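Enquirer: Sequence and predicted structure are below.
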Amino acid sequence: MTKIRKISEVMDSDNATQIGEIPVQKMSESVYVWMCREIYIGTPQQVASRRDIVDIRELLRNQDEYLERSMMSGSMREGFRLLGSDVDFMIWQTNIRVIWDFSQSEFYNIHRQVLILCDSSESPPGFTLLWLPLESAGQIVLSSCVRMNGGLYISSSKYRENVCASLSPGSTIHGPCSSGTSGSIEYDFAHCFASDFWPPSAVSWIDRCHSWPPPHVVNDIVRNGCHFVAIGHKLGNHEDNEWRISFSLAEYKLVYSMNHTQFLIYGVLKLFLKEIINNGLRDEDKLLCSYHMKTAVFWAIQQNTLPLWCPQNLLAGVWVCFKLLLKWVYEGISPNFFIPENNMFLSKIHGQAQTSLFRRLYGLYEMGIALLLHSPSIRSSIIDVLCNPRLAVCTDEHTLISEVEFDVGLFVEIFTIGSQHPSDLQHCMKILHTIEQLIGSPLSQYQVVSLQKHTATTLQRTAFILHNMYTNTGVNKQVYIADKLSRHMLKLAAKFGFVSDMLYIAMYYYKTLRYREALSVIEMTKVKLAQPYLMYVHQVDTERYTEAVGGQSWSTKIRQAVAGNIELVNEICYISELLPEQQSNRQNGLPALTIPPHVLLHMLEFLSSRHVDTMRAQAALDELQVLVHHDQGLYVDNDTRDISWEILGICQQITGNIQAALYSYQQSLRQRPFHKIQIATTERIQDLHFSTPHFY
């Protein structure tokens, strides 16, 4: 076996200058370009747009009047869109605050806010007990308390169990989080507590920030305090009752302050971890995680380990971080970036596990930077240069991806990450008020276009809520005024939103029995959706799109050339025919049905035509059947096939075609249960059997 050099020699050495005859600088440029072009990582502009869209969403979501706040964290918040990544959220109550000593209580109204006091005297660095001085808190908090040392302490393990049972039904406990799936997305909800004050044990971090991050970032981080997540230290004296100090908010701000090369180094390390270090290992055997990679990058940047963080030094930066990681494993010490006394290896990486991991990492180290050839994702970009040493690599951002590629990512991001689900009038009005205030504030170009879509979405939901509120009042004047306002808001929303948003007007006209008006809007929408330059999700004719709207503002593109799926929030009635599906979707913890615009268009045309033109109704049903049966993912993707088959079955059942309806419902059950509407589908099948005793 090759003799392992002293770790000090490893840290001082640099055996990563080239692969074959190709210098590492050229390889770095090639990997930089590949990662920028990779849709799940992206260019500086793409990453900035993702972050801005998330920031706007949270600004609208976290109103001061609400008792609950949430924050997206993890790689999605940082700007990555990696396949298989969970969506992480931290959720906390604004009327509960954690303080570090009693003197901080003077900043709060103790009659309106519950104060929790930290007691770190018996906990390892980075962990604390939470003492509840007064027995005045919500039921979940009180039921999670235990008696210790003559006081009432909130048990982290009990809190996890209570939150998972009452606030996240259908989820499972995973670390400090409630984990589950929403459609095709896996999520982790960390119900936690917040402190407005920076932890005393992390004060040394402030003094350490001489070169990075810049002072304004440090001040912003310290001003926003920290959080406490429900998990204790495995080697602590009070594992079941301790809470971990979380710096998630500080961490995403640090990632935001990285330049793009530093961000991509972090991305390479995440791929390196997934595809090389942890490849083939069972979850319980994975000793290193993405958080270790991020921490290594933080330390490497702050300690000025590279003279220049630029595309030509990308792989040199990866190598520096890898050597730092190797040193940590050798020593069995991985210092937390904010509280270095908190050794993140203490509970898992020691003894034989530590020795085995070090030997494995050292074997990779001996390969030099060529070890990245073992990563399927990164290998192709390196091989391109190896096969063509004279290949010129351009790292200029504006040449990396086309206008259309950027637009696709931007609009998908706005529709998915940017979506809000207000379901009551008060909530909608608060969002509209916040939007009104934001219009006059300095916003990025991405935030402006995201805000445009938020405005359209909120107006649409307000219109239907308003109509539903006054329909059954029996007061004609109120019904008339509500109807007039609803129609005005829907028409205004169509001027701000996607082309497909016109279908909300058609739905409203159908709901209010204006069938001819609905058909008129449907006809206009059909023409717009048939335009050859239309962008729908990732589907677009690049040349025609560029010819039609190339170079124009994103605001113009949204209104003229972009279609999205239609979201029906489960707490709002849009059309009665889909109420069972909304109820089933809601019972399974999902917020809304997501329907392809072409499917909804044919459904609305069928439903409206039945009252004025039966031949047109049959033609619409035929078109819907052809679409659902034969579409190859162009207009009906895998996520929406269950609801699309369901809608076809509903329309067929209305016409009395029981055999066809039964087949469609059965097909809906065979699809991936993205919408979790099986309860509704099963009930519809049972109704078919009961209503037709001769069916067998």
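Expert: In hand now; what should we look at?
Enquirer: drop to CA atoms for contacts and neighbour counts, all remaining ones
Expert: Fine.
Enquirer: So Phe189 lies in a strand, does it not?
Expert: Yes: according to DSSP: H, G, I helix; E, B strand; the rest coil, Phe189 belongs to a strand.
Enquirer: Gln139 versus that one, what's the distance?
Expert: According to CA to CA, to the nearest Å, Phe189 stands 19 Å off from Gln139.
Enquirer: more crowded one of those two?
Expert: Between Phe189 and Gln139, Phe189 has the larger neighbour count (other CA atoms under 10 Å), namely 26 against 9.
Enquirer: pretty sure that one is in contact with Ile91, am I right?
Expert: Yes: in this structure Phe189 lies within contact range of Ile91 using CA atoms under 8 Å: 7.0 Å.
Enquirer: Which positions in stretch 43-57 come out as buried?
Expert: Using 16 or more other CA atoms under 10 Å as the test for burial, stretch 43-57 gives 43-44, 46-57.
Enquirer: Just the ones in helices from those residues, please.
Expert: Among the buried residues of stretch 43-57, the members found in helices (DSSP state H) are 44, 46-57.
Enquirer: which residues in the stretch 201-350 of the chain form helices?
Expert: 203-208, 215-223, 248-256, 260-272, 290-302, 314-331 (DSSP state H, counting those that start in this stretch).
Enquirer: So Thr128: helix, strand or coil?
Expert: strand.
Enquirer: how close does Val537 sit to Leu410?
Expert: Relative to Leu410, and taking CA to CA, Val537 is found at 10 Å.
Enquirer: Below is structure B, check it against A:
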Amino acid sequence: MYSNCKDVKRHCGGINDKTNNNIYYVRHCIQRVFTYGKNTRMFQAPDYTEAVSLKLSEVLADIGVNTRMILKRRRSMLLLESMINMSSSFCNMLQHYIMGSQVEGTTTLGLNSDIDRVFRLKMHRVIQDWSDWQPGVINLLMIQDHSVSPGYCRLQVLRCDAPLPLPECGIPTFFWRTDRIGRVCFRNSFLSMLILDLNGVVQHGVVQHGPACTSEDVDVVLAFTCTTWPLQARQWLHQQSVGQWPTDEIKQYCCSSDCFLVGVGGQHGSENEDLEWRISTCLAERCLMYNLNITQIRCYVLMKMITKTFIDPLFNDVISSYMCKTVLFHCIENTQSIIWQERNLIVCLSLCIHYLYTNILNENCPHFFIPGNNLMRGKITPEVKPVILDILQHIINSNGVALLGIKCDDLGSRLQLKFNNILICPFRTCEDISKKLLKYVTGVALHVYEGSLYFGSHYNREPIQVLNMLKQIISDLVSLQCHGLDKTARNIVAPKFCTKLGSVLASFDIQQYNTISAEALKWISLGLNTDVASSKLKLASMLYCTGQFRRAEIVLCDIERHYDLKTVEPLCSNVYVGDTRAQAFNAECDLQIEEAMKCIFANCVQFWPCEVYCCPKELRQEMFRSTEEDKAFRTIDDMWMDTAEVDSLTFLYFLQYKIYSHLNKQEDKRVALSKLTRTIEQEPRLAHEETALNLLGQCMEQEHRPINALQCYSLSLNVRRRNNAAKIHICRLLSTFVHSR
């Protein structure tokens, strides 16, 4: 709407003061947008802008930016947050939070936003006033004076026995050092170093990225927490807004929320850069995002799409999503709420782009809660600035036409089709989002379960130690006083521990008495419905190992009846199995997460060494797959190789073959063997194909087909050269052949 940068400077009053709180010039800019906008074609034709806004809203709804999918994203991520916090691995040291676009519901498949995870350290207490000091814990005092920039602080270490500074003498310099006036302050590099050593929190392939450690699509940050609202942000609580947003109630909630202290990433430019900690108000920001309407959320998504399409290819990370969010907050705060309607989406987007333009022009994007903190400090160079301004100018002047150039989620193409009245199906995209969310949350539930077991006890510990650990975990879960999503998370996680406890008890019973006690069966029954097959297959395996073949047959028939190959998705917590192409599965993903876990997922079946007597002898060799040489090539992600793990579908047909052999049901046995063979040949998503081939090879040996058995073992070695029990089977088979000759 402005012809050049000089026009913008003139109409915005030429404000260059980067230290003011910007509140008045923000309102001035907004007034100018509506005043000077009346002279443009867009505002001369209100029907045009309204039609574009409504069509654009429809397109955004089709790609998942609609109320239902936003709430689904939020519920999924908050449920995931609750499950991880329930893990006994972290509950004594860490508190887990999910932040950013995924938990806000402000992303799309095309934007592919990272999952930002914050782990709060519980052993330190951060205070802002000496009166808040507590004995017996590590107290850290926030220093927020003229020596630190707005939005940052130092953390002075206090004594544990008295509210006094820690003396300078005898200080371990790795954790802290003194500043210029002799205060002992914590180094911000401490958390970054610590997070790289947290096995299980971050997987292999971790990359340091500022204060975060990135692994695949997950950013993990360790942080200290202060339970009181930052001093630097308290002026915001009394600030009056044009649109009466945020409300006093929201402000009160924000004021009562924790703030995080995270290590500063990159070059901050301070002489004490290693002592400065960034104040993060992301919990309060999450609250604000949850109180936006659908038009405001769509504005934010569009801003991210615009930066990804037009700016990031030229200058990556110059305009961050966080800046876009901050711009949105300022615009909402300084406009009447009635403006933010679907029919005004283009107008609202133009308003946000104008404010972003002004921020770049002044090289100042004030933090929403701490205006003195300039988010653009050091970001906008003289080479970058005019190019970005020209891009934004073009988008503003295009009256929405520039949106047709957005390839993210095919937004431009979809918008063109909408205007041509060509019907497009929105359901496929929503199904894809649901599938991705469901698989991710279900996978994390498995990791939480197995992570708790791993941190509490190694796979090879004595059964009595594992039993005591499982009983303690279950007792802790039962004693939790929780409601809402926390209760749902407990109901998802707890039954898995019950099945594991029952299996360990049953293994002990089978070893001693060749039977299964009532106590073991009781615990097993509590977890039978965690998914379609895995827990029931464990029960069938126990029955098979005790010679109860007919009871095992009944259990297997029930599993097969519910294992719909068109719907059920295999899932493994240790090996990626790929995505399904079955439309029936996609359609079922719209179920509530906890219900979908039970009826459309089949987890792999895993036996620990302490469960060995519940496991058929043919599968037990998998526990000894690794030679000493093989172990040298394993990583922490391969710890599961000390167990026997097999895909549910493979194990189902293998158990059927063995049971029908004992029951002398020759035709049923032949059918089971045929299904096992066909599954291995045709199923592309087997997590443990080498184990399946090893089981098939042993079936071939039982069928007196040693050549076919050897072929199976050879194929197994082709799948996994190291850490493969096929070597044991080949040696045994050749030894048997030599002795028989």
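Expert: Received, thanks. Everything quoted here is computed from the prediction, not taken from an experiment.
Enquirer: hmm, back to that, need the max-distance pair from the buried residues of stretch 43-57 of structure 1.
Expert: Greatest spatial distance among the buried residues of stretch 43-57 of structure 1 (CA to CA): Thr43 and Arg57, at 21.6 Å.
Enquirer: Select, out of the helices of the stretch 201-350 of structure 1, the one closest to Gly20 of structure 1.
Expert: With CA to CA as the criterion, Gly20 of structure 1 lies closest to helix 314-331 of the helices of the stretch 201-350 of structure 1, at 14.9 Å.
Enquirer: now the angle from the following helix or strand past that closest one to helix 314-331?
Expert: Downstream of helix 314-331 of structure 1, the next assigned helix or strand under DSSP states H and E is helix 351-366. Per axes from the mean of the first three to the mean of the last three CA atoms, to 10 degrees, the angle that helix 351-366 of structure 1 makes with helix 314-331 is 150 degrees.
Enquirer: Skipping adjacent residues, who's closest to the residue most central in space within structure 2 in space?
Expert: Closest to where the C-alpha atoms of structure 2 average out (CA atoms, centre = their mean) is Ile115, at 4.7 Å. Distances taken as CA to CA, 6 or more residues apart in numbering place Val218 nearest to Ile115 of structure 2, at 4.8 Å, with adjacent residues excluded.
Enquirer: what about the corresponding residue of structure 2 for Pro311 of structure 1, how many neighbours?
Expert: In structure 2, Pro311 of structure 1 lines up with Glu342, judged by TM-score structural alignment. Residues lying near Glu342 of structure 2 (other CA under 10 Å) number 21.
Enquirer: do the same with Gln134 of structure 2
Expert: When neighbours are counted by other CA under 10 Å, Gln134 of structure 2 comes out with 16.
Enquirer: do Pro211 of structure 2 as well
Expert: Close neighbours of Pro211 of structure 2, defined as other CA under 10 Å, add up to 23.
Enquirer: Tell me which residue of structure 1 matches up with it.
Expert: Checking TM-score structural alignment: Pro211 of structure 2 goes with Pro176.
Enquirer: Am I right that its match is in contact with Ile231?
Expert: Yes: counting by CA under 8 Å, Ile231 is a contact partner of Pro176 of structure 1 at 5.2 Å.
Enquirer: Which residue in structure 1 aligns with Ala494 of structure 2?
Expert: Counting by TM-score structural alignment, the partner of Ala494 of structure 2 is Thr458.
Enquirer: which one is Leu571 of structure 2 nearest to, not counting chain neighbours?
Expert: Asn603 (4.8 Å).
Enquirer: got a list of what that neighbour touches?
Expert: The neighbourhood of Asn603 of structure 2, defined by CA atoms under 8 Å, 6 or more residues apart in numbering, consists of Asp531, Val532, Ala533, Ser534, Pro570, Leu571, Cys572, Asp647, Ser648.
Enquirer: Name the nearest residue to the last one, ignoring sequence neighbours.
Expert: Meaning Ser648 of structure 2. In space, and not counting its chain neighbours, Ser648 of structure 2 is closest to Cys604: 5.2 Å by CA to CA, 6+ apart.
Enquirer: From the rest of the structure, what touches the helix or strand harbouring Tyr480 of structure 1?
Expert: Using DSSP H and E, the element containing Tyr480 of structure 1 is helix 476-496. The contact list for helix 476-496 of structure 1, computed with CA under 8 Å, 6+ apart, reads 452-453, 455-457, 459-460, 462-464, 466-467, 470-471, 473, 501-502, 504-505, 508, 555, 558-559.
Enquirer: Check which residues of that helix are buried.
Expert: Val479, Ala482, Asp483, Ser486, Arg487, Met489, Leu490, Lys491, Ala493, Ala494, Lys495, Phe496.
Enquirer: roughly how far is that helix from the heart of the chain?
Expert: Helix 476-496 of structure 1 sits 32 Å away from the centroid of its parent chain (CA atoms, centre = their mean, to the nearest Å).
Enquirer: how far apart are the helix or strand just after that helix and its match in structure 2?
Expert: Note on helix 476-496 of structure 1: by DSSP H and E, the next helix or strand toward the C-terminus is helix 502-511. Helix 502-511 of structure 1, aligned to structure 2 and superposed, deviates on average by 4.5 Å (mean CA distance after the TM-score superposition for structure 1).
Enquirer: Many thanks, I have nothing further to ask.
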